[in-house]
Structure formats: C-alpha cells, structure tokens
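Q: take a look and give me a structure for this.
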Amino acid sequence: MSGGLLVAGTTSDAGKSVVTAGICRWLVRQGVKVAPFKGQNMSLNSFVTREGAEIGRAQAMQAQAARVEPTALMNPVLLKPGSDRSSQVVLMGKPVGELSARGYHGGRQESLLGTVLECLEELRGTYDAVICEGAGSPAEINLRRTDIVNMGIARAARLPVVVVGDIDRGGVFASFFGTVALLSPEDQALIAGFLVNKFRGDVSLLEPGLDMLQRITGRRTFGVLPYRHGLGIDEEDGLRVSLRGSVRESVVAPPVGEDVLRVAVCAIPLMSNFTDVDALAAEPGVVVRFVDRAEELVDADLVVVPGTRGTVKALEWLRERGLADAIARRAAEGRPVLGICGGFQVLGEHIEDEVESRAGHVEGLGLLPVRVRFAKEKTLTRPSGTALGEPVEGYEIHHGVAEVTGGEAFLDGCRVGEVWGTHWHGSLESDGFRRAFLREVARAAGRRFVPAPGTSFSALREEQLDLLGDLIEEHADTSALLRLIETGAPSGLPFLAPGAPS
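A: As a prediction, the model looks like this:
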C-alpha cells in the first residue's frame, strides 16, 4: 500500500482529530505502517518532539495512535494565537515570527505550500499510508486561494477527501451538501463522501436521510460513529478535561482513601497546554474544574495556574478578577498552589518582557523567589530528572528565562511552603511523581486522600486510543476506506452547483 486520505470537516470541532487518530489506530492494528499529518494547525496546545521541534499536541496524539514517534514533518506549520488578530508562526518546529491574520493570508501562507507538500511527500515515501487532517472547513471559500491544509493540499497531492460532520450540533445534512456545493468542480472531484460523527440513537432512523444525501450528491456515507463520552484525546483547543472528564468538571472515580481532592484550574487568557491537568483528572478521587472567579477557589485543595501565550495578560486578568488576591491568601495560609510554565512565571517577583507583550517591567504575584526575563529564542526541550524521590519527564515551551534566587528546588523551578512552580509541561504524566505530589497536596490540605497505586496515565491513554480505533473498525466501512486510501477518490463524481441539487 502507498496512499493517503484527507479527513476534512463541515466545521471546526466536527471530530477531525479523533477520526484521524481512530483511522491511524485501526490501520496500525491491521499491520499498516501509518503516519498522521496536518499541514497547518492553529492551536495553543503544543508538544516538543525528541529533536526539539514544536508541533500541535493533536498530531503528537495521532502519532501515538499510529505507534510512531512524532516529528516536525507531521505538522510543518503551527500558528499560536497571541490575540484575535495575530499569531506566532512556527515553521518546522521553530518560531519564525509574529504575523497578523491579514499578513499571513496575504502572502506568507502561499509561500509555505511548497514546504508542506515536501513534508507530506517525505512521509508518503516512508509510510504505507498518511492520514491527513484538515482545518476548519474546506468550504471557507474566502481563504481558498491561500489554502495549504484542506483542498489546497488535497488538489496538489491528489488526496481523496472524507468530510466529517457533527450530527450532535444539528444540520448535518445541510452542512454536508453545502460543503460540497460551495467547492469548485476540481475540488469537488476529490470529495469521496461523508462520515457522520456523534450520533445518538437508532441508526435506522438516519438511513433515509443518508440515502437522500447520496442521491443528491452522488457521494456515499462511509459510516455513522456513535456519541461516546469521555474520549480523552489532546485536542487543538477547547476547555475540557480528558480521560475522565467533561467541559467544566471531571467525573470522579471512587477514591482509594476516605476523601477526594478538588483541583481548581484558573482559566487564564490564551491558556496553553491545559492538558497538563489531564493526568490529575485521571486519578481516582480527584475532581478537576476550570474556574474564573475568586470564590471558586475557596473549597479547592489545589489551585493550578496553567501555561499561557500571554503571561502579562494573564497577570492582569488574575488581578482584575480578584483571583490574584485569592491565590496570595492561599499561599499565606499554607494551601497548595502549582504554577506551570506561564503560570510559574506569574507567581514570581517580576517579569521583564520586551518579546511577548513588550510591556517591559511587570510585577508578579511575588509568591516565589523568581525573576523572569523574556528571550527572543524559544526554549524547546524534553527534560528529565527526579523530584519528590521519583523519576520525572516533561517538555518545555517558553520564551521566559527564570532566575531562581531561593526556595527549595523543584524540577527546574522552586517551592516555597506549599507554592510550587516549574516550566515543565507533562510532568504529572509521570505516575510515581504525580502520586507523590498528590500526597503532598493531601497532607497540606488536611485530606485523607490516598492516590491509587495502580493508575497508569500512559495505559489509560492507550485505552482511549484503542477506543478510537474501535469506533472506526465497528462503525465505519473500513473496506471502502481502505480502497480510498489505496486508489484515491472514485472517478465520475458529479458536480453540484450551489443551491441546485439534482
């Protein structure tokens, strides 16, 4: 086999990431050597590969689904929003500057198509199949000229396209038809069919609509995937807790001890890598919720200030909402606070920022003896070490350089009383370290909480990826998908004029 497939969607968050991961896991279980790919990603959730390249976490997750090591080839262009109008452009894993949306779509994006296609071609020369994920909708006709992630790459690489629609949102049939009808004849020729996602109920009730959709579009539906709660995968963006969670508060497995632990995560602006708390949510007896009001910290046993692409903006937000004062009171009372990356910087004495916000000297919360200076070069590393008597691994993504002047050493940061700070993302995925940290939190909080000794975050993640593979294997026409990957879109697919089904 030597082929590829583009998984597009009627909208953002239609389920492209999970479907791509599910197809990768299904294929690798069939003995196919497969890799994921997304030419351009916009996300604040990113990951560092072993060679020190920054890519979207969704592509790292899909690589795990495919049981391969993630590389920059799998996500050559990553956009990290810094505001509504500008983003940091990360090219082949390294930041190359900030651009406005107009500047990017006005010329820079077109120049990147060659790089994107070269990466895809290299992957296709190495793997039996490459499963590509689109972005947003392929029918964003205002951006078609500069598209390097949807139909632009499908046309250039002659990839067949399956369009995913979220039926839970409603209007999925109109979305499928409209998506195809808005495309040019050349683009429509590559749209092989549809995949319905998040269906609840009896599939037989859906079949008349699917039959009519095929009659008016000439394209089949490759499967109807049922709604599944708690599919814990690393999404591009979206406030939720994976593995055992929902949008606002995680579902708690029964605790091993007598008490549960309550974790409040400050939902700061431009929050990045909030997936750090997924490992906490995976622990039996731990509740994780995202908060934006000071009163929501009152009953929390641990407050987490997560990473952010806007450290100074996050500081202002915490102060405006009274959360800064509430966190300071907690620290004075000896109640646990954890700052990660930008959250760690927020807890320090002061920040010198002429790079990210260009705000110059800014006073921090003063809870840790740390001074931060923003450097133009971004730190991208995969450190490992020991903390609380346990081995720990993590990854770092930051411009801020921290000078620690006191306190007790904690990973690359420090600890003062029950206030902890580190730049290390992903450290809580190390099972022994996570349990040791939670024991410290429980002691300080006065809780009779006992971490579950057998909880393996990596095993839970593998279970979730297998569930995604099962969804494809059990509810999609895998034989037809395999033919698409091997031979491309069928010839003779009809052209639909907008608004005129026939």
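
Q: CA atoms for contacts and neighbours, from now on please.
A: Noted.

Q: tell me where the stretch 351-500 of the chain has helices.
A: Shown for the stretch 351-500 of the chain, the helices assigned by DSSP state H, counting those that start in this stretch span residues 431-445, 457-475, 478-487.

Q: so residue 263 touches residue 291, yeah?
A: No: counting by C-alpha atoms under 8 Å, no contact exists between residue 263 and residue 291, whose distance comes to 9.8 Å.

Q: neighbour count: the two, which is higher?
A: residue 263 (26 against 19; other C-alpha atoms under 10 Å).

Q: and the angle for the strand or helix carrying the more buried one with helix 431-445?
A: Element membership for residue 263 (DSSP states H and E) is strand 261-266. Here strand 261-266 runs at an angle of 100 degrees relative to helix 431-445 (axes from the mean of the first three to the mean of the last three C-alpha atoms, to 10 degrees).

Q: so which residues make contact with strand 261-266?
A: By C-alpha atoms under 8 Å, 6 or more residues apart in numbering, the residues outside strand 261-266 that reach it are 285-292, 296-297, 299-306, 442, 447, 449.

Q: how far away from the center of its chain is that strand?
A: Offset of strand 261-266 from its chain centre (C-alpha atoms, centre = their mean, to the nearest Å): 20 Å.

Q: next structured bit after it?
A: Later in the chain than strand 261-266, the nearest helix or strand by DSSP H and E is strand 271-272.

Q: so what secondary structure elements neighbour that following strand?
A: strand 307-308 (3 or more C-alpha pairs under 8 Å, 6 or more residues apart in numbering; DSSP states H and E).

Q: helices and strands around the strand it packs on, which ones?
A: strand 271-272, helix 342-346.

Q: out of those, which is the most enclosed?
A: Stretch with highest mean neighbour count among these: helix 342-346 (a mean of 29; mean count of other C-alpha atoms under 10 Å).

Q: sequence B follows; please return its structure for comparison with A:
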Amino acid sequence: MKGVMIQGTASDVGKSLVVTALCRLFALEDVKVAPFKSQNMSNNSYVTADGKEIGRAQGIQAEAAKIEASVWMNPILLKPRSDMQSEVVLLGKAVQTLSGKGYRAHFYDEGLKVIKEALHKLEANFDVLVIEGAGSPAEINLKERELVNMKVAELADVPVILVADIDRGGVFANVVGTLELLDPDERKRVKGIFINKFRGDMSLFEDGAKWLEERTGVPVLGVLPYVHDHMIDGEDSLSIQTNRKGNGDIDIAVIHLPFISNYSDIEPFYDEEDVSIRFIKNPSQFGQPDAVIIPGTKSTIHDLSYIIESGLAMRLNDYVKKGGRIVGLCGGYQMLGQEIVDVAGSDTGIVGNRLKGLQLIPSTTVFTAEKKTVRFNGRYAPSVQVSGNRPIAGYEIHLGVTEPIENGSPFLILDDGKEEGYYGHEGKIIGTYVHHLFHNDEFRNYWLNRIREEKQLPTKEVVYRQDLKEEKYDELSLTLKQHMDWERVKEIVHSWGT
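A: All right, here's what the predicted structure looks like:
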C-alpha cells in the first residue's frame, strides 16, 4: 500500500489540517488519493451520500481529495455521551454505547477486523492513502490495545510523519519525548517531522530544525505557518474558537453545552466581518446578545438539565420575553419545546425518563431507539422570506422525533412535501433539525440582515462562503507546500518498502 500516516505529539497539533492539505496536493497532481482515520472520537459528524455517519474531518478531507466520502475512510467513530461513555458508530451506523474500559476490553478484536477490511477496500480503489492518527502515539497506558496510531501504520505498512505544534510551546520536548517513547520498530517508521503553527520569521527556527535533526536523526520536512481563516471545519472540542470579538457590531451568544456536537454549524459566522461569536457557559456571561444559538448535543436531556441547573434557562426565557432572537439546532431545537420523553432510554439510558423543556415552542420530543442520519434538501416555508433561488441543504443526525402540539408555522418544507422545524415570533424563534443551516449563504445573510436592520446598521450582500470552499482547499494546500519539502514527502511515500 502506498501512503503516509500523519501522527502528532498531542491532540490539536494540526494533524487534520495537514492531512487535508496533503490530500489536495496529491489530487492537484491527478493522484487518486483518499483520507483514512481508523477511529475518530468526535461529536462533529459528516453524513455521507448514502446517509452514513463518519467524523467530520474525514468528510472534509475527502472533499479536498475531490472524491465522495465513504464509511471506509472512518470505519469507527466514537461520540462521547458522558464523561464515562461513548456511542460507537461502526461503518456509519450506531451500534452500542460503551465505557472506555468496556470498549478496550470487548471491542478491540472487532475494531481490528473492520480496520483491516477498510484498508483493503481503500487500497483497491485508490493509489495513495493519507492516514491520520489520534492524539499521540506515545500514550503508554493505551498502546497495548490501540487502534489508531502505530498499530494502523503497521497494518497499512506506511511511513509516518510526526506533527508538532510550536504555538503552544515545548516543541523540542514534545518531539524528542514522543520519539523516545516509541518502540524501536515504531521509531523506524518515522521518516519526517513537521513543525506546525509557526508565527513570525521562520529563519529564527533554522537552528532549532538543525538541532532536532541532529538529536533525533529524523529530518524536519517543513516548518508550517499558522494559517488564519482557512475555513476548514474543526474536528473536536479543542478546536472551538470560544471567543472572536474583533470589531463585530453583531453579538451572537452560543450556549457552550457540556456535550456540544456539530459546532461546525457556527463556523460560517467567522467569515462575517461585523459578527462576534461568544461561547457562554453560565448566566454571568450572558450579557445582551443580539441573538442566541443553542447548538446540537450528544445528550439532549443531560445538556438541558445543565441549562436549567446553571440558571441559563431562566435567562433565556426572560430574553425571549423581551423580544430576543433565538435559534435551536437539532438538540437545541428539542430543548426549546414543552417536554422531552426518553421512551427507549436512548438519550440517557433511563427508559421513560422525561424532562420539561424550555417551553418556548409548542412541541414535544420523543426519543426512540432509531437514529436518523440523512442529507437534507428542501425549501423555506412561505413565511420565511429569503431572497434568492438556492434550495436549502444540510444534514440530519439525531435521535428523537419532534412533533408540534398545535398547528404552527413550519420553518422548512422537505422535498417530499413534509414540514420541518418551527418558525415563530416573526422569525425570532427558530428550531430545526437541519445541521449547517447557516452554511446556506442566502439564509445566513437574510437572518443577519434582519438583525442589522433592528440595530440600524447597513445591510450587507451575501457572502457566498460555499463558493469559496474549493479556493480555500487550494489556498491551504499551496500555502503549506511552500513551507515543506513536497518532493521529499512524495519520495518517502513512493519509496517505502522498495
């Protein structure tokens, strides 16, 4: 198998971004390339064309590689549901919920089998694989039964490039310490080092690169810059931009739920110059926002309990009474209703558990055992006066069915004619299951312009973010290419094992 594995000295060092760039660089040279991550732990999901669920990072990487994403690119997805348990998504379908200990004890052999199958499928259809690790390969307590770092490099029989983050400090200790903790056979696979997230004059690191090469015997293949505004969705909670004030005149508060998921729903606002995003966790941080967003969650009832117990529920109700604007996305939509009933125990593990909602929209949500994962296409309901002719697109990933208690105003109309979501108070309260609502550029512009008009700010033209995406993939990859030895990277890929 031809390929390379990108491993890191820690989480959030930039592995996903580097893999995305390498996928696009190979694709630009007409190489049939695919991303792969054996096991992903993230509540940020991506729905494939056939309605399967994988980690968002691998979906983005597939887009960069100019191919359609499939479950074989991320056969195992772990979605944390509490501090102790995660939902196991196997080949795109949720199969069970396990503790970390239970997962390691009972799932290892099955996981190993499906990873081998996935590698075999991808090898048959692609010329090069760019494989992503997770966290660090030097976690001694986890190495014996790990399924995502050096074990995968061994199964695929590919070389490894180690990525270290200089922005957080300690880069020399991180690189040397990681290599020292690897077994001799593992260390032999490491054929290069990327120093990532460098700010300033790169010539100042020349002596550092030389020292690392002399100390470790591994070449530094690139000192990669800190890339701002790359528009590549984050993978896990460490990558959330929790505060982006800037000079934004529009203040949007996002409830930072303990089990927040699919927070990539918020990322389009970072490209709106007059918008500031704040993630808030308690009433003291609430302030006087122009709008509030309750995002998705991996455990609606747990996070709704958090909102109630923290006092945020009371603030949200007062805010709405005073004419505030609020959007609930997926789990956030469920919270806005009158009541949530966990009939099957699929959300909390407690059959029949029920909890009053925020009482802001006339609906009830019932959790059943079946999970819905599907791409969404539809149009706006007549009461939603969005200009432009683009249909609305996104995806749904959720347990539970939300039904209106009384006839009200739907937000969207599905292609099959069914009504979806809630649109009330002249658009000041919106609830929907559709993830990536604000990635629909015309709707985001419509929603923001209504806020601008209320604040007597000038309205703005649509920022067509979706149309910029392909340009951003090219821009990211070519920027990183300028700062790495690309020819040597390709030589490592193609000469390995020969």
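
Q: returning to what we had before: distance to residue 31 of structure 1 added to the helices and strands packed on strand 307-308 of structure 1, as CSV?
A: Formatted as CSV, those follow (distance: least, C-alpha to C-alpha, whole Å):
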stretch, distance to residue 31 of structure 1
strand 271-272, 35
helix 342-346, 41
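
Q: any quick ChimeraX command for the buried ones out of the contacts of strand 261-266 of structure 1?
A: Filtering these down to the buried ones (16 or more other C-alpha atoms under 10 Å) takes a single ChimeraX command:
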select :285,286,287,288,289,290,291,292,296,297,300,301,302,303,304,305,306,442,447,449
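
Q: in strands, which of the contacts of strand 261-266 of structure 1 appear?
A: 286-291, 302-305 (DSSP state E).

Q: ok, those vs residue 149 of structure 1, which is closest?
A: Proximity of these to residue 149 of structure 1 (C-alpha to C-alpha) peaks at residue 290, which lies at 31.6 Å.

Q: what does the closest one correspond to in structure 2?
A: By TM-score structural alignment, residue 290 of structure 1 lines up with residue 279 in structure 2.

Q: not counting sequence-adjacent ones, nearest residue to that match?
A: Spatial nearest neighbour of residue 279 of structure 2, chain neighbours left out: residue 254 (4.7 Å); criterion: C-alpha to C-alpha, 6 or more residues apart in numbering.

Q: returning to what we had before: of the helices and strands packed on strand 307-308 of structure 1, which is nearest residue 81 of structure 1?
A: The closest of these to residue 81 of structure 1 is strand 271-272. By C-alpha to C-alpha, the value is 10.1 Å.

Q: pull up the aligned stretch in structure 2 for the closest one.
A: Using TM-score structural alignment, strand 271-272 of structure 1 pairs with 260-261 in structure 2.

Q: average gap between the matching stretch and structure 1?
A: Taken against structure 1, stretch 260-261 of structure 2 registers an average deviation of 0.4 Å after superposition, with mean C-alpha distance after the TM-score superposition for structure 1.

Q: give me the contact list for that stretch.
A: By C-alpha under 8 Å, 6+ apart, stretch 260-261 of structure 2 touches 43-45, 295-298.

Q: which of the residues you listed sits closest to residue 83 of structure 2?
A: Distances from residue 83 of structure 2 to those, taken by C-alpha to C-alpha, are shortest for residue 298, at 11.7 Å.

Q: mind listing what the aligned partner of the closest one in structure 1 touches?
A: Counting by TM-score structural alignment, residue 298 of structure 2 corresponds to residue 309 in structure 1. Listed by C-alpha under 8 Å, 6+ apart, the contact set of residue 309 of structure 1 reads 44, 80-82, 270-272, 342.

Q: same check on residue 3 of structure 1?
A: 124, 128-130, 485-488.

Q: which residues touch the match of residue 290 of structure 1?
A: So residue 279 of structure 2 contacts 242-243, 253-256 (C-alpha under 8 Å, 6+ apart).

Q: please list which of the residues you listed are preserved in structure 1.
A: Here is what carries over to structure 1 from the contacts of residue 279 of structure 2, by both residues aligned by TM-score structural alignment, their matches' C-alpha atoms under 8 Å: 243, 253-256.

Q: would you turn those into JSON lines with distance to residue 440 of structure 2 and neighbour count?
A: Below are those laid out as JSON lines (distance: C-alpha to C-alpha, whole Å; neighbours: other C-alpha atoms under 10 Å):
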{"residue": "243", "distance to residue 440 of structure 2": "23", "neighbour count": "12"}
{"residue": "253", "distance to residue 440 of structure 2": "20", "neighbour count": "24"}
{"residue": "254", "distance to residue 440 of structure 2": "19", "neighbour count": "23"}
{"residue": "255", "distance to residue 440 of structure 2": "21", "neighbour count": "21"}
{"residue": "256", "distance to residue 440 of structure 2": "23", "neighbour count": "23"}
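
Q: still on that earlier bit, could you dump the contacts of residue 279 of structure 2 into CSV with distance to residue 229 of structure 2 added?
A: As requested, those are exported to CSV (distance: C-alpha to C-alpha, whole Å):
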residue, distance to residue 229 of structure 2
242, 15
243, 14
253, 20
254, 20
255, 23
256, 22
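
Q: which one of the residues you listed is nearest to residue 17 of structure 2?
A: Among these, and counting by C-alpha to C-alpha, the member closest to residue 17 of structure 2 is residue 242, at 19.1 Å.

Q: I'd say that closest one and residue 281 touch.
A: No: using C-alpha under 8 Å, residue 242 of structure 2 makes no contact with residue 281, being 10.6 Å away.

Q: the aligned residue in structure 2 for residue 335 of structure 1: neighbour count?
A: In structure 2, the residue equivalent to residue 335 of structure 1 is residue 324, according to TM-score structural alignment. Per other C-alpha under 10 Å, the neighbour tally for residue 324 of structure 2 reads 18.
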